[in-house]
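> sequence first, predicted coordinates after that:
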Amino acid sequence: MTDYPIPAMDDVELVEVLRAVADPIRLQIVRVLADGRPHPKSMTEWGVDVQKSTMAHHFKTLREAGLTRTIVSGRTHEIQLRRDELDERFPGLVEALLRD
């Protein structure tokens, strides 16, 4: 399902998750992904104005911290929040991140 490695949820550390979402752009990405559905990387509704390479860095950081997975289907790459897994490992975390 994914060609990009993600850490096992048991190996995801809260401090790394918090470090990843401390950046306002990555927090915005998590808020968009909070609906639990996969979103295309090329999606223009991320709500940020940065270069494609910068977005790639943010997507990688979120994935390596254990927050997201990248789903590859042919030439299509989609990003999905690991919402259910995060809710189980860190109850209330995603909801807290959604608050303003």
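Sure, I can see it.
> from now on I want contacts and neighbour counts done on CA atoms only, so please keep to that.
Will do.
> just after the helix or strand harbouring E78, pick out the following helix or strand.
If you go by DSSP states H and E, E78 is part of strand 76-81. Moving toward the C-terminus from strand 76-81, the next helix or strand (DSSP H and E) is helix 83-89.
> please compare the first structure with the one that follows:
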Amino acid sequence: GIQQNGANIPNVNKHLSSTISTTPTAEGLTITAINTTGQKQVFMAKQLGNLKKYQCGLCEKIVTNIQIHVRRHTNDKPYPCTYCEKRFTNSGDLQIHVRIHT
């Protein structure tokens, strides 16, 4: 499941199609994503000061939720639309999309 600071975050990964875990390092986090076929990808994220913000090691974007951001790099889309075949990386994008159907 998803881990943060070595502890599992309950119920966060119930809709994930891959497993994303984070490991604290001296500079921030190492993020490991393993998809359903067993492919493993490792990313680095630099923590910015005492803020709960991270800079992605791949694209240098600054984000507060690194797990959701990593999905954009892994193309993991665990949130399916119930009206069509589209899938989304986060529930917010899905909610915006569903409005076109209602």
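Received the coordinates, thanks. Predicted model only: the values in this text are computed from it and were never measured.
> any idea what the TM-score comes out to?
Scored by TM-score structural alignment, normalised by the length of structure 1, the superposition of the two chains gives a TM-score of 0.22; 44 aligned residues with a C-alpha RMSD of 5.0 Å.
> rewinding a little: next, the buried residues of the strand holding E78 of structure 1.
By neighbour count on 16 or more other C-alpha atoms under 10 Å, the buried set for strand 76-81 of structure 1 is 77-81.
> do the same with stretch 20-35 of structure 1
Residues 20-21, 25-34 are the ones in stretch 20-35 of structure 1 that count as buried (16+ other C-alpha under 10 Å).
> which of these fall in helices?
Judged by DSSP state H, the buried residues of stretch 20-35 of structure 1 include 20-21, 25-33 as members of helices.
> out of those, flag the one nearest to E95 of structure 1.
Within those, the smallest distance to E95 of structure 1 is 9.6 Å, found for R31 (C-alpha to C-alpha).
> which helix in structure 1 has the most residues?
Using DSSP H to define each element, structure 1 has its longest helix at helix 52-65.
> so the following helix or strand past that one versus strand 76-81, what angle?
Beyond helix 52-65 of structure 1 on the C-terminal side, the first helix or strand identified by DSSP H and E is strand 68-73. If you take axes from the mean of the first three to the mean of the last three C-alpha atoms, to 10 degrees, strand 68-73 of structure 1 sits at 150 degrees to strand 76-81.
> re earlier: buried stuff in the longest helix of structure 1?
55, 58-65.
> what's that helix packed up against?
Packing contacts for helix 52-65 of structure 1, counted by 3 or more C-alpha pairs under 8 Å, 6 or more residues apart in numbering; DSSP states H and E, involve helix 14-21, helix 24-33, strand 68-73.
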